[in-house]
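Undergrad: the amino acid sequence is not available; the structure is as follows:
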C-alpha cells in the first residue's frame, strides 16, 4: 500500500473531514477523495462509507489507520538510525509549551542548543485545556502538557496507540498569599484554615482548579473562587495586591524571595502536577526530535 495514501488515511482519521485533511496536507479535497478511494482498492476492503453529504471511516478504515501509525514510526526510526550513523542529526523541531513551563525550561533549552546550530527550535506558548492536547500533537512535534498527579494522561485512552507520553518532572503547588496577609508568617496551611478565604483561580476544570477542588474536597470543603484567569501572572498580581490567595506552582511562581508573595506548603494533601511531553510516535522517532527531547529530560531532571 502506498505510504502517502496511508498518511492521508491517518490524517482523515484524526480530522474527520476531507476538507480538514486537505488543509492539513496542503492538497485539494478532490485529491484526498481520489487517493483514499485508490487506497481502498489497494487494501481490498471498504474503508469509507457515505454519511449524508460527507464520508467517514468504516471499522476497517479505523483499523488500517491505527496500524499504519506503526509503519510511519518504523520509517522514522530507520531514518533516525541512519542519520545518527552519518552524524547528521539536523532539522526543525516545533515545540508547544504552556507559559510557566516555558519560562522555566525554554531559556535553558535554547542555551543547550546553541552548540548545535543544525537544529532549529521553534517555540509556541499555548496554555490549552487537556482535551486539546491530542489536536496540538498533530500540529507540533512536542507538546509540553501538565495534569494533576493521579489523573490519567489526557491522551492515554485517546486514539489507540497514537501517542507517546514522556514524563518529565513533578512540581508541587503552594498557597500564595501577600506578605501582609494574616497567614504570611505560617509555613504550612490546611484547607480548614483557608475555608473563609477568597481564591484567585484558573478556569474551571483546568489542572490547578482540579487540584484545589480535590484538596478542599478531601476535607469536606469547597473553595470560594472569586476570580478566574488563564494567565498565572494575573493571579500573582491580584494576590500580591491583597485581593485573594491562589494555588501556584512552587518552582515557577514569581515570589521575589518572599518580598512579593509568600508561598506556604500544604497540609492534609500535597497538590502536585505532572509535567510531561506528548508526541506522535512517528515524530518521536525522528532523530532531531529525540535529540531535543533528550535535552528536555536532562534539564528537567535537575
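TA: Yep, that arrived. None of these values were measured; they are calculated from a predicted model.
Undergrad: CA atoms for contacts and neighbours, from now on please.
TA: OK.
Undergrad: and residue 251, how close does it get to residue 105?
TA: According to CA to CA, to the nearest Å, residue 251 and residue 105 sit 11 Å apart.
Undergrad: and what about the residue most central in space within the chain, helix, strand or coil?
TA: Closest residue to the average C-alpha location of the chain: residue 145 at 2.7 Å, with CA atoms, centre = their mean. Counting by DSSP: H, G, I helix; E, B strand; the rest coil, the backbone at residue 145 sits in strand.
Undergrad: my guess is it meets residue 133, correct?
TA: Yes: between residue 145 and residue 133 there is a contact at 7.3 Å, judged by CA atoms under 8 Å.
Undergrad: okay, now the one to match up with it:
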C-alpha cells in the first residue's frame, strides 16, 4: 500500500462514491478504481462492498481509512521537518579541501561565517589524486578540488563551481642565480633538481610539460605533496618547485617567478552533488566560497605577484 491508495480509501469513506472521489482528486473514476484494486491486493480481507449501486467501505476498510488519517498526519509532519531542514540557515555543512586550498580558504570562510545564524561548518582536509575528488562528494556537502588547465573535466555526477584559475610559478631560494630573472623558461629550469608531487596529483603533469618543452628529462629529487613543506625544502636549497601563486603561504626565503612557454595554471573548483544544493545552508557556503576566492586572489596579487 502507498499514501495515494490510502487517501483514495479515506476519501471513499467520506464522500461515498467512486465518482465523487474522482472529482475531488481530479482524476478519472477508472483511475480511482485501479488504486482501490491495487490496495486490495495487499490486504487479506475485503475493504469495500456493494450497497446497491454504491461502493462502500467494509468494517476493515473503515478501520484502514481511519488509520490513513494518522498516516497522512505523520507524512505531513515529515514533510514539514524536511522543509525546515532544507531551509534552515544555520544547518551543518561539511567542507573538504586539498591541503593548500584548505589553508587558503578555511580561515577566511570561518571568519565570514562567524555571525549568529550562519551555517555551522565541519572542515576536513583531503589530499587526493584528481580522479578521487568527485567520489568525495558522497561524504561531504562541498569539496574544494583542483585540476590543471588541460586535465579532463570533472564528471557530470558532480556539479562544479569555479573559484580560481591560479597561476603556477617556479619557487626558488632568494639567493638562487635564477631569482634575479623576472621570468623563467623551461630551458632555464630544466637542469635544476626538482621537488614535485607524488604520481597522480595534478602538478606533476606541468613538470612533464617543462621537460618536453626543454627537450630533456628533468631530475626529480624529492616528492612532497604538502606545499608548506615544499617551501621549506626549496628555502634549504633542496631544489626548485612549482608553487601556486595565490594559495601558497609566502616564505621569506623563497621567491616565485612566472614560467613562460607552459600552460602553468590550475583550476580550483568546488564540487558537490546537485541534491546537496537544495539546502539553504549549503547554498550560503557556496556563495561565501566565491567571495572568499576573490579575497584569496586579491591578497595573493597584492603580496606575492612576481615582478613583470
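TA: Sure thing, it's come through. Here the structure is a predicted model, which means the values were calculated and not measured.
Undergrad: so what does the residue nearest to the centre of structure 1 match up with in structure 2?
TA: Per TM-score structural alignment, the equivalent position to residue 145 of structure 1 in structure 2 is residue 145.
Undergrad: its match reaches residue 202, doesn't it?
TA: No: Residue 145 of structure 2 lies out of contact with residue 202 (CA under 8 Å); the separation is 10.3 Å.
Undergrad: got any residues that touch both of the two?
TA: When contacts are counted by CA atoms under 8 Å, 6 or more residues apart in numbering, residue 145 of structure 2 and residue 202 are jointly contacted by residue 130.
Undergrad: quick revisit: any common contacting residues for residue 145 and residue 133 of structure 1?
TA: Among the neighbours of residue 145 of structure 1, those also in contact with residue 133 (CA under 8 Å, 6+ apart) are residue 278.
Undergrad: in a strand, residue 195 of structure 2, correct?
TA: Yes: assigned with three-state DSSP, residue 195 of structure 2 falls within a strand.
Undergrad: translate it into the numbering of structure 1.
TA: In structure 1, the residue matched to residue 195 of structure 2 (TM-score structural alignment) is residue 200.
Undergrad: wait, doesn't its match sit right on residue 230?
TA: No: counting by CA under 8 Å, residue 200 of structure 1 does not reach residue 230; the two are 10.7 Å apart.
Undergrad: of the two, who's got more company?
TA: When neighbours are counted by other CA atoms under 10 Å, residue 200 of structure 1 and residue 230 differ, and residue 200 comes out ahead with 23 against 13.
Undergrad: spit out the contact partners of the more buried one.
TA: The neighbours of residue 200 of structure 1, taking CA under 8 Å, 6+ apart as the test, are 225, 226, 227, 228, 229, 235, 238, 239, 244, 245, 246.
Undergrad: residues in contact with the fourth one?
TA: By CA under 8 Å, 6+ apart, the residues touching residue 228 of structure 1 are 200, 201, 202, 203, 204.
Undergrad: so which of the residues you listed is the most crowded?
TA: residue 201 (27 neighbours).
Undergrad: would you check how far apart the spatially closest residue to that one that is not a sequence neighbour and residue 198 of structure 1 are?
TA: Nearest non-adjacent residue to residue 201 of structure 1, counting by CA to CA, 6 or more residues apart in numbering: residue 228, 4.6 Å away. To residue 198 of structure 1, residue 228 of structure 1 is 11 Å away according to CA to CA.
Undergrad: the strands in the stretch 201-302 of structure 1, which residues?
TA: Per DSSP state E, counting those that start in this stretch, the stretch 201-302 of structure 1 carries strands over the ranges 224-228, 246-249, 262-266, 272-279.
Undergrad: how far off centre is stretch 206-217 of structure 1?
TA: Mean-position distance between stretch 206-217 of structure 1 and its chain equals 19 Å (CA atoms, centre = their mean, to the nearest Å).
Undergrad: and the contacts of it?
TA: Applying CA under 8 Å, 6+ apart, the external contacts of stretch 206-217 of structure 1 come out as 129-130, 146-148, 191, 201-204, 222-223, 247-248, 268-273.
Undergrad: list the buried residues in that stretch.
TA: Residues of stretch 206-217 of structure 1 classed as buried: 206, 207, 208, 209, 210, 211, 212, 213, 214, 215, 216 (neighbour count, 16 or more other CA atoms under 10 Å).
Undergrad: can you count the residues close to residue 220 of structure 1?
TA: Residues contacting residue 220 of structure 1 under the criterion other CA under 10 Å number 10.
Undergrad: structure 2: which residue goes with that one?
TA: Counting by TM-score structural alignment, residue 220 of structure 1 corresponds to residue 215 in structure 2.
Undergrad: and that match, what does it touch?
TA: Residues counted as contacts of residue 215 of structure 2 (CA under 8 Å, 6+ apart): none.
Undergrad: now do the helices in the stretch 1-150 of structure 2.
TA: For the stretch 1-150 of structure 2, the helices defined by DSSP state H, counting those that start in this stretch cover 3-15, 18-25, 29-41, 59-87, 99-112.
Undergrad: deepest-packed of those helices, please.
TA: Stretch with highest mean neighbour count among the helices of the stretch 1-150 of structure 2: helix 3-15 (a mean of 19; mean count of other CA atoms under 10 Å).
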